[in-house]
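In: Next input, structure requested:
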Amino acid sequence: MFCGYHAAGLCGSCTAIDRPYAEQLSAKHIHAQQLLDDADLEWLEPVASPESGYRNKAKMVVTGTAAAPRLGILGAPDPALASGGVDLRGCGVNAPELRAAMPVLADFITRAALTPYDVHARRGELKHLLVTVGSGGALMIRFVLRSTESLVRIEKHLGWLRGELPQAAVVSVNLQPEHKAVLEGEREIVLTQQQSLPVVMGEVELQVLPKSFLQTNTDVASALYRQGAAWIEEAAPAKVWDLYCGVGGFALHAAAHVSDPGREVTGIEISAEAVAAAERARDAAGLRATFHVGDATAFAAQAEALPDLMIVNPPRRGLGRELAGWLEDSGVRQVLYSSCNATSLARDLAAMPSLRPTRAQVLDMFPQTSHYEVLTLLRRH
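Out: Now for the predicted structure:
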């Protein structure tokens, strides 16, 4: 993949872009094998991604001026841009639908007189522009603002935006008043009647609310959920827990692929909004699953009855000592572990020696970088 921004030294985010893609994928597969280092582990072929246009979400820092906004990143090496940033609206890893929307969104910023936030001067209003593409090219557009000062102007010109960009299904304002490196704040104001964005991943149509997490690579996430569902179906568990369930990707696939209609699927997630999104998707699909807002470790420690199979999909830091220790002592027979950080996965596996990985697969969720997803099936020995 050639990137003009990278070639010009304007952006270094894609750290592996100079390597041929086949080499990137092979290196990730070898890296995962070395970290897990188990001769009895069966490795499936790694799942490749499109080399470009794979990201379904663009996270753009807004700099410059209202008349000439830049949508991209901070920290440009060019001293002439020191007070602003680099415009990356043509970033090649973003989906084509996202790139096509950027000029219209830049025009909207000018039309609504949204002053970009100046990090150095600590003034201005518009901090970030977050855009997600879902099913059929529908878009969720979020304006992250310092205050409500410009909210009335966004509402005033919203009709123009949706006229120019009819695929803008969900539009919202997020308020992040603090001067710190935090992408978004607690308060969300949805400006459209439609509240959630449908995104088909695998065999399930997920519903994404503005602040809920979604895997950023739709094609590879679909492969991830399909493989997980196949392993779950083969195990035929009567009771499944999905800890860190997010918007329900694994849990809903576990509920959708059921040979036994009595299967009990429970999802646990700390984010109330993600749970609400999972429940929307469950109801729309007519599936049987229960979702709870709560801490994964606390839920597991307090539960009276264990599942036959547990799904865990933790953040990059992994399960941590407490939950890994609980799993080791719990007696749970099978665990489906999806990890975006093979290093923390290996550390967790070392803390759970009774749960041995039997199958694994690398899925290249993040081409042009060193990051990847690895799915493992653990069985108690």
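
In: drop to CA atoms for contacts and neighbour counts, all remaining ones
Out: Will do.

In: Can you give me the buried ones in stretch 365-381?
Out: Using 16 or more other C-alpha atoms under 10 Å as the test for burial, stretch 365-381 gives 365-380.

In: Now do the helix or strand harbouring residue 273: everything it contacts.
Out: Counting by DSSP states H and E, the element that carries residue 273 is helix 272-285. With C-alpha atoms under 8 Å, 6 or more residues apart in numbering as the test, helix 272-285 has contacts from 196, 204-209, 211-213, 246-248, 252, 268-269, 288-293.

In: One more pass at 6 Å, please.
Out: 206-209, 212, 246-248, 293 (C-alpha atoms under 6 Å, 6 or more residues apart in numbering).

In: So of the buried residues of stretch 365-381, which two are at opposite extremes in space?
Out: 368 and 380 (35.7 Å; C-alpha to C-alpha).

In: ok, residue 57 to residue 93 distance?
Out: Distance, residue 57 to residue 93, by C-alpha to C-alpha, to the nearest Å: 10 Å.

In: To check against the first, give me the structure of this:
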Amino acid sequence: MSSDPGLAASGLATGLLQCDHFDAWRCRSCSLLQTPYAAQLAGKQAAVEALLPPLPWLPPVASTQSGFRNKAKMVVAGAVGSPTLGILGPSGEGVDLRDCALHTPGIVAALPVLAGFVTRAGLTPYDVEQRRGELKHLLVTESPDGGLMVRFVLRSQEPVARIRKHLPSLLSALGEVRVVSVNLQPEHKAILEGEQEILLAGDPTLTMGVNGFALHLRPQGFFQTNTAMAAALYAQAQEWIDEVDPDAVLDLYCGVGGFALHAAGPPARARRVLGVEISAEAIAGARLTAAEAGLDVRFEAGDAGDAASWLASLGASGAGVDAGKALVVVNPPRRGIGPELATWLESAPVDHVVYSSCNATTLARDLAAMPSLRPVAGRLLDMFPNTDHYEVVLRLERAPG
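Out: I've put the predicted structure just below:
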């Protein structure tokens, strides 16, 4: 056992996670699987520090190596009578990974039942080479309380009637299912899902309990795939925000509202908070969570790049709130915030930024574009164990003068 507090808190040993699929070369996605976990974490920390300016680092937050992934994105292949749920091999053949150790126990238990449902409902797996078949993916998400969201990604609506017909048997076999939907993805492209979603059964959202908040996740909404690390990430951001104690918080790329809601609570706090996200589905879920929590937080569907207007709408354009009392949170995709938003932040009436990133390379590029906002604290969270991916969160403060 390591003496590092980030490791000790997780109770992790430094041994290796054994995987038959990896050993047989059926799946090599976990590229660091043969590296002891303590070395994985140390290597990620070293890689991040090499890319970013020198700054004080908190101990990294370690994850469990297995059973952490709350979402399964399974390619469906093979035949109706014997479907595979997993990935495609180098020759386009289906590789069955329904027992993948990364997924939460509820997902592992559900996947064989879902494979049987594919056969029972006559859902023909999509053949990429032949461009025939209907069922492309099964997407399964598990909430911390064991609830499941099941989504069938289809090429067309042709199988929907059969799914509806046999759905009672699935709901009976999987009592944990809270949401069932169909997503239509008609294009022959490497796109996981399409724009149209059809709710078949259950609620419109799956509740993801995190740090006392019931975050409402809709079928097309984004949520971090490692719930424990998401909770640690939001808690760290909340700690830094509370230390600054801003009057106004602008959360850009807010998703289902995790950062914004943590910035706003408890209800007695008189802090203006606005979350902005391009996905209307995510915003609908965030608004529902805020209402249930009794928090007066605004959520708007729109372009995060229009940050000046969003900040002005909070009364924090420089006239309503001074720079020391406004804070911006950014949690962009892997491509980062980009030159336009970075340039705006460099000259904006904001002295404090919390930047959450899954790509330290683009993070370093963005930091270079806003040199007056200097990192004063950072923390790495191992969102994706057994790979070289991670999440890193920085606290930035504007340099004097």
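
In: Where in structure 2 does the next helix or strand after the helix holding residue 273 of structure 1 fall?
Out: Using DSSP H and E, the helix or strand that follows helix 272-285 of structure 1 towards the C-terminus is strand 290-293. Under TM-score structural alignment, strand 290-293 of structure 1 corresponds to residues 298-301 of structure 2.

In: Just give me the longest helix of structure 2.
Out: helix 227-244 (DSSP state H).

In: Give me the contact list for the very next helix or strand once past it.
Out: Using DSSP H and E, the helix or strand that follows helix 227-244 of structure 2 in sequence is strand 248-252. With C-alpha under 6 Å, 6+ apart as the test, strand 248-252 of structure 2 has contacts from 260, 271-276, 304, 326-330.

In: do stretch 54-68 of structure 1 as well
Out: Contacts of stretch 54-68 of structure 1 (C-alpha under 6 Å, 6+ apart): 69-73, 84-85, 93-95, 110, 113-116, 127-133, 216-217.

In: What residues sit buried inside that stretch?
Out: 54-67.

In: what about that stretch, distance to the chain center?
Out: 18 Å (C-alpha atoms, centre = their mean, to the nearest Å).

In: Start and end of it, how far apart?
Out: Length of stretch 54-68 of structure 1, first residue to last, C-alpha to C-alpha: 28 Å.

In: what's it aligned against in structure 2?
Out: Counting by TM-score structural alignment, stretch 54-68 of structure 1 corresponds to residues 68-82.

In: hang on, the earlier thing: just checking, which of the contacts of stretch 54-68 of structure 1 belong to helices?
Out: Per DSSP H, helices hold the following members of the contacts of stretch 54-68 of structure 1: residue 110.

In: out of the contacts of stretch 54-68 of structure 1, which are buried?
Out: By 16+ other C-alpha under 10 Å, the contacts of stretch 54-68 of structure 1 give 69-73, 84-85, 93-95, 110, 113-116, 127-133, 216-217 as buried.

In: Next step: those restricted to strands.
Out: 69-73, 127-133 (DSSP state E).

In: any idea which element the residue mapped onto residue 311 of structure 1 from structure 2 lies in?
Out: Superposed on structure 2 with TM-score structural alignment, residue 311 of structure 1 falls opposite residue 329. Using DSSP H and E, residue 329 of structure 2 sits within strand 326-330.

In: C-terminal to that strand, what's the next element?
Out: Following strand 326-330 of structure 2 toward the C-terminus (DSSP H and E): helix 338-347.

In: quick one: that following helix to structure 1 mean distance?
Out: Average distance, helix 338-347 of structure 2 versus aligned residues of structure 1 after superposition (mean C-alpha distance after the TM-score superposition for structure 1): 0.4 Å.

In: residues in contact with that helix?
Out: 305, 366, 369-370.

In: want to throw those residues into CSV with distance to residue 185 of structure 2?
Out: Putting the contacts of helix 338-347 of structure 2 into CSV (distance: C-alpha to C-alpha, whole Å) gives the following:
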residue, distance to residue 185 of structure 2
305, 28
366, 34
369, 38
370, 40
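
In: got CSV for these, with distance to residue 239 of structure 2 and neighbour count too?
Out: Shown next, in CSV, are the contacts of helix 338-347 of structure 2 (distance: C-alpha to C-alpha, whole Å; neighbours: other C-alpha atoms under 10 Å):
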residue, distance to residue 239 of structure 2, neighbour count
305, 26, 17
366, 23, 20
369, 26, 19
370, 23, 18
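
In: To what extent is the aligned residue in structure 1 for residue 151 of structure 2 buried, counted in neighbours?
Out: In structure 1, residue 151 of structure 2 lines up with residue 142, judged by TM-score structural alignment. When neighbours are defined as other C-alpha atoms under 10 Å, residue 142 of structure 1 has 24 of them.

In: Residue 375 of structure 2 too?
Out: Residue 375 of structure 2, neighbours per other C-alpha under 10 Å, totals 24.

In: Then the one 5 residues further on?
Out: The number of residues packed near residue 380 of structure 2 is 26, by other C-alpha under 10 Å.

In: Residue 162 of structure 1 too?
Out: The local packing of residue 162 of structure 1 (other C-alpha under 10 Å) involves 15 other residues.

In: Aligned counterpart of it in structure 2, please.
Out: Per TM-score structural alignment, residue 162 of structure 1 is aligned with residue 171.

In: And the corresponding residue of structure 2 for residue 181 of structure 1, how close does it get to residue 88 of structure 2?
Out: Aligned counterpart of residue 181 of structure 1 in structure 2: residue 190 (TM-score structural alignment). For residue 190 of structure 2, the distance to residue 88 of structure 2 equals 12 Å [C-alpha to C-alpha].

In: if I look at the residue nearest to residue 220 of structure 1 when sequence neighbours are not counted, how far off is residue 162 of structure 1?
Out: In this structure, residue 220 of structure 1 finds its nearest non-sequential neighbour in residue 365, 5.8 Å apart by C-alpha to C-alpha, 6 or more residues apart in numbering. Per C-alpha to C-alpha, residue 365 of structure 1 is found 31 Å from residue 162 of structure 1.

In: Same question for residue 125 of structure 1.
Out: On the measure of C-alpha to C-alpha, residue 125 of structure 1 and residue 162 of structure 1 end up 22 Å apart.

In: before we move on, what about residue 213 of structure 1?
Out: Distance of residue 213 of structure 1 to residue 162 of structure 1, given as C-alpha to C-alpha: 24 Å.

In: What is the end-to-end distance of stretch 141-161 of structure 1?
Out: First residue to last in stretch 141-161 of structure 1 (C-alpha to C-alpha) measures 11 Å.

In: meant to ask about stretch 64-83 of structure 2
Out: 30 Å.
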